[in-house]
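Undergrad: okay, here's the prediction I keep looking at, along with the sequence it came from:
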Amino acid sequence: MSATGPAVAGRSLHKRFTLKSSKQAVHALDGVSLEIPAGTLTALVGPDGAGKTTLLRLMAGLMRADEGELRVLGIDVSADPQAVQDRISYMPQRFGLYDDLSVQENLDLYADLHGVSKDKRRERYARLMEMTDLGRFTDRPAGKLSGGMKQKLGLACTLVRSPDLLLLDEPTVGVDPLSRRELWQIVQQLVDDEKLSVIVSTAYLDEAERCSHVFVLREGKLLAQGAPAEIRDHAEGLCFIAAPPEGEPPRLMQARLLDAEQDIVDAVPQGGEVHFIRRKDTDDAALATLLAGAHAEPVPPRLEDGFMTLLRTQQASAPITTAAATANRAKGNSDEVVIEVKDLVRRFGDFVAVASTSFSVRRGEIFGLLGPNGAGKTTTFRMLCGLLPASGGQLRVAGVDLRHARAEARQRIGYVSQKFALYGNLTVRENLSFFGGAYGLRGQRLRDRMDTVLRQFDLERELDTPSGQLPGGYRQRLAMATGLLHEPEILFLDEPTSGADPLARREFWRRITALAEGGTTIVITTHFMEEAEYCDRIVIQDAGKVLAIGTPREVRAQALDGGDSDKRIDMEQAFIGIVEKARRRGKEAPAKQREGATA
């Protein structure tokens, strides 16, 4: 490859797969042509099933295009995939770390696989440990690292040799905002210092905003490409922000706007307000009615706004079914406390994962558990679900003491795990039948509930498709459907939108809003801070301790800590500020104690 040649050049790329269930051919890539300059940071974005991972795997020489030409680093990748693989590094979505091996042993293993000499290892390891800040943990087993640290170790293992091209497939899925920021600092440093060419697929449009070039894919076709500013331009003059009427949660105003598809392209809660995109032909009077008297202030478009405008205007969006099927039969009033936690403690040997945590959740409330990887929120979540016994404190869920009657409480709750515990070889119908039986549903009652959730989540056409062959968004729908079959009073959601694209996230939260309005209590963990804005209240944990609790507005005010009350900050800024401030205090306290002891 010449110094000025592209890192990747593809022409009319096609890739088809045949579904085992229907024997139908699916176009994962359908005539994609692109050229990616060397020495740049480039993003591939698009909804589920857009073809992002397929395109990366073609670039990595792991599969061959059915038609078209693809040259990587000037090499015809279909003719000589090994020559390409000798010069690139590829980090897939599920990077293969060995949990029983230490950080150092994982690095050594990948260095051995790539034939990195001892001399080069010393220099490379020092650089990688400095970039990832893993130098203090070289003896720690990979299985005992937090999610963010695992991703950084995966990136370090990918970079044990110095490649000419780095391919990253959604490297920050399941990673908290602090670790996400650190990972991107590492990637940017590689581009700036080593002039490395980096191509990253991502579901997070704020990440793509960092890149010099963005390719937007949908259903295997290239929808748009250009600098982030060029993608943003699709929403120029159409973006606004408005505060909901007094007492109305932002998510309800957002739901009202999203339901008006003829007038609104997109809407999302942001900093206690609602950021929305109007259609070009929207009537001002119609918009005023939707806003219920709220003042709309124009704002500059973001990359996500341009992305959503492209997708919504070029594809008629299917309506989200949120009719009576979503309203469950939860009894009681909105002031009733359905989860009560007092001085909750969980120890693993000498390690305290959760330290004296207290909070309560009311019926119909959406309650968010937030925190960095390793903060203790997953442990708290598992105790609330009855999946893990508490070491101390009091815990009542749906009126049941979980320390003595976990089985009884489980009949009144639904649970959707981060990894969607579906049976991949069973069809949609078979999964629903199995989980319905596990919840005690039989005969006509089971058939009625299956029909209801199939309509509710628009799964009727996928009835005989094995769940393992469903796109990610449909697997999420099926997981939600199984969790709601028995009409639980409380629904626990563990990072349910991890890796989901903006379209899927909007659809998901529209359903959750309808469920909460119907009286279902929602408890959710998430690393995507935009989602905290949907919650009535949130708790932020770190190192097992509660750092903040309250409404999103109260938590943002705590982050400002007496600063400019008119300043607009989003929940990600508030989250990072609160966690970093607490960690600084934690480091300063021992130093002051040492100073006092020597005075």
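TA: Structure's in. What do you need?

Undergrad: from here on, just use CA atoms for contacts and neighbour counts.
TA: Noted.

Undergrad: and the closest residue to residue 565 other than its chain neighbours, how close does it get to residue 550?
TA: Once flanking residues are discounted, residue 565 sits nearest to residue 557: 7.3 Å by C-alpha to C-alpha, 6 or more residues apart in numbering. As judged by C-alpha to C-alpha, to the nearest Å, residue 557 and residue 550 stand 10 Å apart.

Undergrad: next: residue 390.
TA: As judged by C-alpha to C-alpha, residue 390 and residue 550 stand 24 Å apart.

Undergrad: and residue 192, by the same measure?
TA: 41 Å.

Undergrad: these two - which one has more neighbours?
TA: Remark: of residue 192 and residue 550, residue 550 carries more neighbours, 18 against 14, as counted by other C-alpha atoms under 10 Å.

Undergrad: surely residue 490 meets residue 520?
TA: Yes - using C-alpha atoms under 8 Å, residue 490 is in contact with residue 520, at 5.7 Å.

Undergrad: ends of stretch 210-230, what's the gap?
TA: By C-alpha to C-alpha, the extent of stretch 210-230 from end to end equals 13 Å.

Undergrad: enumerate the positions of that stretch that are buried.
TA: 210-211, 213-223, 225, 227-230 (16 or more other C-alpha atoms under 10 Å).

Undergrad: got a list of contacts for it?
TA: With C-alpha atoms under 8 Å, 6 or more residues apart in numbering as the test, stretch 210-230 has contacts from 27-33, 40-47, 49-52, 208-209, 231, 303, 307, 310.

Undergrad: pasting the second one now:
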Amino acid sequence: MTTTGPVVAGRSLHKRFVPKPPAAAVHALDDVSLEIPAGTLTALVGPDGAGKTTLLRLMAGLMRADSGELRVLGIDVSADPQAVQDRISYMPQRFGLYDDLSVQENLDLYADLHGVPRDRRRERYARLMEMTDLGRFTDRPAGKLSGGMKQKLGLACTLVRSPDLLLLDEPTVGVDPLSRRELWEIVQQLVDEERLSVIVSTAYLDEAERCSHVFVLHGGKLLAQGAPAELRDRADGLCFVATPPGDEPPRLLQARLLDARQEIVDAVPQGGEVRFIRREATGEARLDELLEGAHAEPVAPRLEDGFMTLLRTQASHDEDTTPAAMPATPRQDAGQPGEVVIEVKDLVRRFGDFVAVASTSFSVRRGEIFGLLGPNGAGKTTTFRMLCGLLPASGGQLRVAGVDLRHARAQARQRIGYVSQKFALYGNLTVRENLSFFGGAYGLRGAKLRDRMDTVLRQFDLAHSLDSPSGQLPGGYKQRLAMATGLLHEPEILFLDEPTSGADPLARREFWRRITALAEGGTTVVITTHFMEEAEYCDRIVIQDAGKVLAIGTPQEVRAQALGDDREKRIDMEQAFIGIVEKARRKVRAEVPA
């Protein structure tokens, strides 16, 4: 059935959520009006809590607007949600695969649920397996797939019937760059070949740049809309790339620029340099003063530059969301510069006959930011869990903070902090109660606990949420609370497991400004991430795949390894990561006998 006119048309949409006291009511959507043409790829972008997921759920007929009109495929979704659901497919952030069922059994289950006739399944399955490259794994349990493969299977299950509209809610969260690229190739193929209408919410502006139309939401309001080029133009003539002088890490120049909130809109490390946006009123003399000898050249704007300019302008009307300056507080136990605090030699981890980590060796120095990178299923999470003392090693040597983790994991855990990818605090406890509970678990009592709680509450701007249940906090504030809890006992080493997964650019800047300050003060930081921009903040990184180390060194050294003899070319870390992993995989395939 074809749709004439817009695939989605909304007029003055309002949606309000009233949580339990003392939390205030949340205006998830506030007078939003939009039209989305059929047969296009459209993006919804905005900071955490902007209203993107709420809007998608309204389109899917899973909730009803408090007021306003919404028509999807020409149907009043409020009056007849089932008619809409019969013609769309919706993939939420946490798509429900059944881990104990095979790839084929998951497909069959969703085909049964959607009433796909038997005679149409063979052709549809063949098409989906070709697009997702999962045809070789139809007998494998879904629980045994890597994160990227699970996302592709989730998309395939969503598409077991041929919809008129596909809704995707942040489909690439937690997915490595290789899998992210493959997912977007599938989506683009659906748009180009089947003229499918696709609406996707995303926290990654490079993904939104692929779309024909972008809607920017903030605080439930529609701030702007248009083609990516129209939104980019908001930063035209204001974007520059600066090369830090000498051996200064790019993150230090970035932090200095971010702290100059009256003159600088945004700054982010990129390919060993710092990309920044100045405000129009910033004079050349003041800019030279901020750069402190760094050479800057103008560059063309990206969609992310236009997005950040738009949000910073909005912040000046509302409240300033720029991360506050955080002067580094030197640790009293800072030790000697360059002192090795993590030593890994020939580390091995087996699960039965499967070798997840094979003979891995590296070291981490005090005050260093060290990144563990790799595709989904590469072994980095297993390595990370062994470093934290959460998983015993099968072989090799592992010392953390001077403690042999193979024999004294509990002792080492008193000297480290840990922030997991998923929110792992108690959602029914308030911010105050979580901090008090975990402070006690770390051995803090009385005046010392109160002093540390006061410090982290100020540091992470949580005082106004002190009595709010942590489960009701916005995502960005949950992350702040998790960081505050992990730092209560002033650990020597902080382990961060994909801490910005799904976070918008504003939240990522704020997060890394805090991490930079911690490292300046002598805290060692070990981080896993799938977002390659974040590797640029690291002093050194290691790239793993299939349990083996493929590259180790500074970001500049890793980019040079990816380039090989073509040293004149300039690439970012995502290009370097993909190049190194693909080259290693080609080598493995070439060594396998035909």
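TA: Ah, there it is. Predicted model only: the values in this text are computed from it and were never measured.

Undergrad: ok, back up a step: just the buried members of the contacts of stretch 210-230 of structure 1?
TA: The neighbour-count criterion (16+ other C-alpha under 10 Å) marks 27-33, 40-47, 49-52, 208-209, 231, 303, 307, 310 among those as buried.

Undergrad: among the residues you listed, name the ones in strands.
TA: Under the assignment DSSP state E, those contribute 27, 28, 29, 30, 31, 32, 33, 41, 42, 43, 44, 45 to strands.

Undergrad: how about the first one, what does it touch?
TA: Listed by C-alpha under 8 Å, 6+ apart, the contact set of residue 27 of structure 1 reads 14, 15, 16, 17, 219, 220.

Undergrad: could you find the counterpart of it in structure 2?
TA: Aligned by TM-score structural alignment, residue 27 of structure 1 pairs with residue 27 of structure 2.

Undergrad: roughly how far apart are that match and residue 14 of structure 2?
TA: 8 Å.

Undergrad: check residue 21 of structure 2 too.
TA: For residue 21 of structure 2, the distance to residue 14 of structure 2 - C-alpha to C-alpha - is 21 Å.

Undergrad: then residue 346 of structure 2?
TA: Counting by C-alpha to C-alpha, the separation of residue 346 of structure 2 from residue 14 of structure 2 is 58 Å.

Undergrad: more crowded one of the two?
TA: residue 14 (21 against 14).

Undergrad: the helix or strand hosting the more buried one vs structure 1, average offset?
TA: Applying DSSP states H and E as the criterion places residue 14 of structure 2 in strand 8-17. Superposed on structure 1, strand 8-17 of structure 2 shows a mean distance of 0.3 Å to its aligned residues (mean C-alpha distance after the TM-score superposition for structure 1).

Undergrad: read off where that strand ends up in structure 1.
TA: Under TM-score structural alignment, the match for strand 8-17 of structure 2 is residues 8-17.

Undergrad: list the buried residues for the matching stretch?
TA: Those would be 8, 9, 10, 13, 14, 15, 16, for stretch 8-17 of structure 1 by 16+ other C-alpha under 10 Å.

Undergrad: closest one to residue 107 of structure 1 out of these, please.
TA: The shortest gap between residue 107 of structure 1 and any of those belongs to residue 8, at 27.9 Å (C-alpha to C-alpha).

Undergrad: now the closest one: closest residue in space that isn't a chain neighbour?
TA: Per C-alpha to C-alpha, 6+ apart, closest to residue 8 of structure 1 is residue 72, 4.6 Å.

Undergrad: need the contact list for the one you found.
TA: 7, 8, 9, 59, 84.

Undergrad: tell me which two of these sit farthest apart.
TA: 9 and 84 (13.2 Å).

Undergrad: any idea which element the most centrally placed residue in structure 1 lies in?
TA: Taking C-alpha atoms, centre = their mean, the centroid of structure 1 lies closest to residue 498, which sits 2.7 Å from it. For residue 498 of structure 1, there is no enclosing helix or strand under DSSP H and E.

Undergrad: show me what it aligns to in structure 2.
TA: Match for residue 498 of structure 1 (TM-score structural alignment): residue 501.

Undergrad: its match against residue 171, yeah?
TA: No - at 11.7 Å, residue 501 of structure 2 does not count as touching residue 171 under the criterion of C-alpha under 8 Å.

Undergrad: what residues are shared contacts of the two?
TA: Contacts common to residue 501 of structure 2 and residue 171, judged by C-alpha under 8 Å, 6+ apart, are absent.

Undergrad: just to revisit the earlier point, burial of the residue nearest to residue 565 of structure 1, as a residue count?
TA: By other C-alpha under 10 Å, neighbour count at residue 557 of structure 1 equals 18.

Undergrad: residue 85 of structure 2 too?
TA: Other residues close to residue 85 of structure 2 by other C-alpha under 10 Å number 18.

Undergrad: what sits against it?
TA: 60, 61.

Undergrad: now swap in residue 486 of structure 1 and tell me
TA: For residue 486 of structure 1, the contacting residues are 414, 436, 439, 441, 449, by C-alpha under 8 Å, 6+ apart.
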